[in-house]
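K.L.:
Fold the stuff below for me.
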Amino acid sequence: MTFPFHSMQKVPIESYFERHFSDERLKREVQRAGVLSAIFLFTTVILLLLQPFLRDDNLMYLPGPIMLTITPYFLGMSAYEWNIRRWLKKQLQRHQDLPAIFKFANASFEITSISFIVFIVSRHLYDPLLILNSPLVYIYLFFIILSTLRLTFWLSAYTGIIAGAEFIALYYLITHPTLAEPYLEIDMFVHLPLMFIAKGGLLMMAGIAAGYVSRQIRDIIRDTIKATETEQQAVLLFGQQVSPEIAHAVLEQKGNYQSRHMRVAIMFLDIRNFTNYASHHTPEEVMDYQNTFFGIIIRIVEEYHGVVNQFLGDGCMITFGAPVEVDNPAEIAVEAGFAILKQLRKAVNDELMIPTTVGIGIHIGDAVVGNIGTETRQQYSVTGNVVILSARIEQLNKFFKTQFLVSSDVYNALATPPETAQSLGPTFIKGVDQEIELYQLF
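P.N.:
This is a model prediction of the structure:
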């Protein structure tokens, strides 16, 4: 009877840049809205706290209508930016970037709101043009400067251009001054059109400069994300050849992964009668079977923080405790072994693969882990007597007609040995001078 095979799906290399750059822009938008909200709120509080003291000292006096105009504006803008911030955070959680039209509309509203308040306040002044020389118009600069966080050149430039254009328009809208010569020098700065046109032009230039800075910040963030994307791809591709843990360890040390002694548990796993199966099926069917089988093994090994060091065609070698140390590698290896047997039975029952029997052997001991080879070709390796003994223990499953054998060192390291465990007594192992006591776990 033939069972369908389910080949492991290849993990797509998803664009790290595409997934993260839009989120990075949203984060900067959230920061910008938060800063603006805080600035407006802080200005309101300071203005209200200092007003009585400054008035008493004749240092500043703002008529009541002006205060009743400016204060609600500052509070309203603080609330507006705070609500924008909350909405942007929801967008960030959904990973949904903002449409460009919203950003331009938002910039238009912010700049125009300043111009509107400036115009309203000018109606309460004896000389309306004084408002264009007041600190109130410097709010334009806050929006221009913080537009750099939007990471878009044209948005920053647009913010500066409409700020400058509206500032110049305000001059002609507020009044049409006529000066009689000779006039004082102060009149040049308070009334002459050229001064206000120059100030509006400077706001426009500030917007362009902010756009340039915004583009530089954007390029730096883009390069950083792309560099991280390259590293992620390297880890993914390298991890497909070895394991993600080894890939990270090697990349962290820039390829110079120094050899060191570690206490590890080594598991050898062998597919029974694989040679007979391979001789009666096509290479494509054999590969499908291997992908299905090793897909189960890899998933469980990663769940138990192990590393598949070698695929041997009809089996594999698995390490627990290197390159990432664990407290009790023997116990983790045994738990992983039982999980493998359970999942293989489930896959057979679910008709995901043909009936499969495996042999598992585990031993624990010290090993040397690290890269071996030359400067041009290296391979991560686990070397030591523990590796040889683990392989020999697994092979004894055929002799004892068992599926799961471990050494006494592994058995003694278990906090709670399984109820199915039974001693097979001291056993001679090829290449070892002394007999080793083995335990059958299944």
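
K.L.:
Only C-alpha atoms from now on, for both contacts and neighbour counts.
P.N.:
Fine.

K.L.:
And stretch 245-263, end to end?
P.N.:
17 Å (Cα to Cα, to the nearest Å).

K.L.:
An error on my part: the question was meant for stretch 276-291.
P.N.:
End-to-end distance for stretch 276-291, by Cα to Cα: 18 Å.

K.L.:
can you give me the offset of that stretch from its chain's centre?
P.N.:
Relative to its parent chain, stretch 276-291 has a centroid offset of 40 Å by Cα atoms, centre = their mean, to the nearest Å.

K.L.:
Buried residues, that stretch. List them.
P.N.:
Buried residues in stretch 276-291, counting neighbours by 16 or more other Cα atoms under 10 Å, are found at V286, M287, D288, Y289, Q290, N291.

K.L.:
what's the closest of these to G361?
P.N.:
Taking Cα to Cα as the measure, Q290 is the one of these closest to G361, at 19.8 Å.

K.L.:
coming back round to it: which among the buried residues of stretch 276-291 gets closest to L149?
P.N.:
Minimum distance to L149 across the buried residues of stretch 276-291 is 47.6 Å, recorded for N291 (Cα to Cα).

K.L.:
Could you also give me the structure for this second sequence? I'd like to compare it with the first:
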Amino acid sequence: MLRTIILNKVIKLWAKFGYSRFNFLRYVNIFLEISIPTIVLYLYSFFIPSVYPLLTPISSIYFIIILLSTLELDAHLNIFSGLVAAIEFTVLSLTLLNNSEAKNLSPVLSFFPMYFGKAVLFGLGGFIAAMITNQVKKILNRYLEAREERNKIEHIFGQMVSKEIVEDILNNQNEIFSKIRFACIMFLDIRNFSIYAQDKSPEEIISYQNNVFSFIIEIINRHKGIVNQIMGDGFMAIFGAPIQHENDCQLALNAAIEIHKTLKAKNESGEIPETKIGIGLNAGEIVTGNVGAENRKQYSVTGRAVIVAARLEQLNKEFNSELLISKEVFQRVTLDGLKPLKHFQVMIKGHSEPIEVYQII
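P.N.:
Below is the predicted model:
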């Protein structure tokens, strides 16, 4: 065991420096291991006369060593170990049978084909070990290929949708089933984006969007939210789907407040052009799932809660605010010293009944 550990470290060290040809040491190592029971059996013959050592359990060590050689995942090495064991056992059998004491043995014990048959089994064991090794390598290769393919899919789609959504798709064999769940929805919009973009080149517009959205999306991800759709100057984010947390409303509010503080700091430092945003938060039951044609689907989030969140974001223009939340969110969060301004009986587009709205910022 000590020799094997040292040898493996030496092989890894040489391989690190590009000396892969020194892999032949693995064959030297297996040769030495196979020779151990051969030497032990030969030395044992000095204490037990004639071929009796060949009948002891010590000869089974050959099979153990051949079996352990599969851990090297090298079919050629497995065959080599079986052939070495077969040859050494055959030579040892002939040596002990030629001993003068063997002449006094019964015909059964002095029958060489019996020992040669055992040697053939050792050689056959090497070929069987090689077959097992090949099957294991195939399984490992398929797993690694599948893992690599999965990583590629996660990388490609992770640039367009959230990692959690990609995981949901892969775990459900490329199909996301419609589910009803409670979640908090955030709509965010950059104010006066059209005015900013009208005299800018496409490259400048993209650079501005990346500079603004990069830290905002990072904050949302940090608070376990998922950006579902980016729509030019704004986006929709979900807190609670496809993975729910203990208090997604609190996470969404914390993310919105941190976005406001970070944006303010970047505006003051001049890292980005003067930028204002509007955020609307609402919570309620939503329906999540894949929507679209057979060859083109999108992870969709629908429901009244989504519509109300979008309307709240638009109300920021009317109230000259930056963060509005619904009563459903307000009842589930802790404001930590913030004093919201309550707007009673606010009518929103598309709804006949007024709602309570709380202005946080």
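
K.L.:
sorry, back to before: from the buried residues of stretch 276-291 of structure 1, which is closest to I114 of structure 1?
P.N.:
Distance to I114 of structure 1 across the buried residues of stretch 276-291 of structure 1 (Cα to Cα) is lowest for N291, with 64.9 Å.

K.L.:
Mind telling me what that closest one corresponds to in structure 2?
P.N.:
N291 of structure 1 is assigned N210 in structure 2 as its aligned equivalent, the criterion being TM-score structural alignment.

K.L.:
that older thread, for the buried residues of stretch 276-291 of structure 1, please prepare TSV with the additional fields distance to P72 of structure 1.
P.N.:
Listed next are the buried residues of stretch 276-291 of structure 1 as TSV, based on distance: Cα to Cα, whole Å:
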residue	distance to P72 of structure 1
V286	76
M287	72
D288	70
Y289	72
Q290	71
N291	68
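
K.L.:
ok, back up a step: the match of N291 of structure 1 in helix, strand or coil?
P.N.:
Remark: N210 of structure 2 carries the secondary structure label helix [criterion: DSSP: H, G, I helix; E, B strand; the rest coil].

K.L.:
Grab the longest strand from structure 2 for me.
P.N.:
The single longest strand within structure 2, with elements called by DSSP state E, is strand 277-293.

K.L.:
which residue numbers in structure 1 go with that one?
P.N.:
Residues 358-374 of structure 1 are where strand 277-293 of structure 2 lands, counting by TM-score structural alignment.

K.L.:
where's that stretch relative to the chain centroid, distance-wise?
P.N.:
Using Cα atoms, centre = their mean, the mean C-alpha position of stretch 358-374 of structure 1 is found 33 Å from that of the whole chain.

K.L.:
which parts of that stretch are buried?
P.N.:
Taking 16+ other Cα under 10 Å as the criterion, stretch 358-374 of structure 1 shows 358-372 as buried.

K.L.:
what sits against the residue of structure 2 positioned farthest from its centre?
P.N.:
Largest separation from the mean C-alpha position in structure 2: N104, at 67.4 Å (Cα atoms, centre = their mean). Taking Cα atoms under 8 Å, 6 or more residues apart in numbering, we find N104 of structure 2 in contact with no residue.

K.L.:
Quick one: residues in contact with stretch 75-89 of structure 2.
P.N.:
For stretch 75-89 of structure 2, contacts defined as Cα under 8 Å, 6+ apart pick out 27, 30-31, 34-35, 38, 62, 65-66, 69-70, 115, 118-127, 129-131, 133-134.
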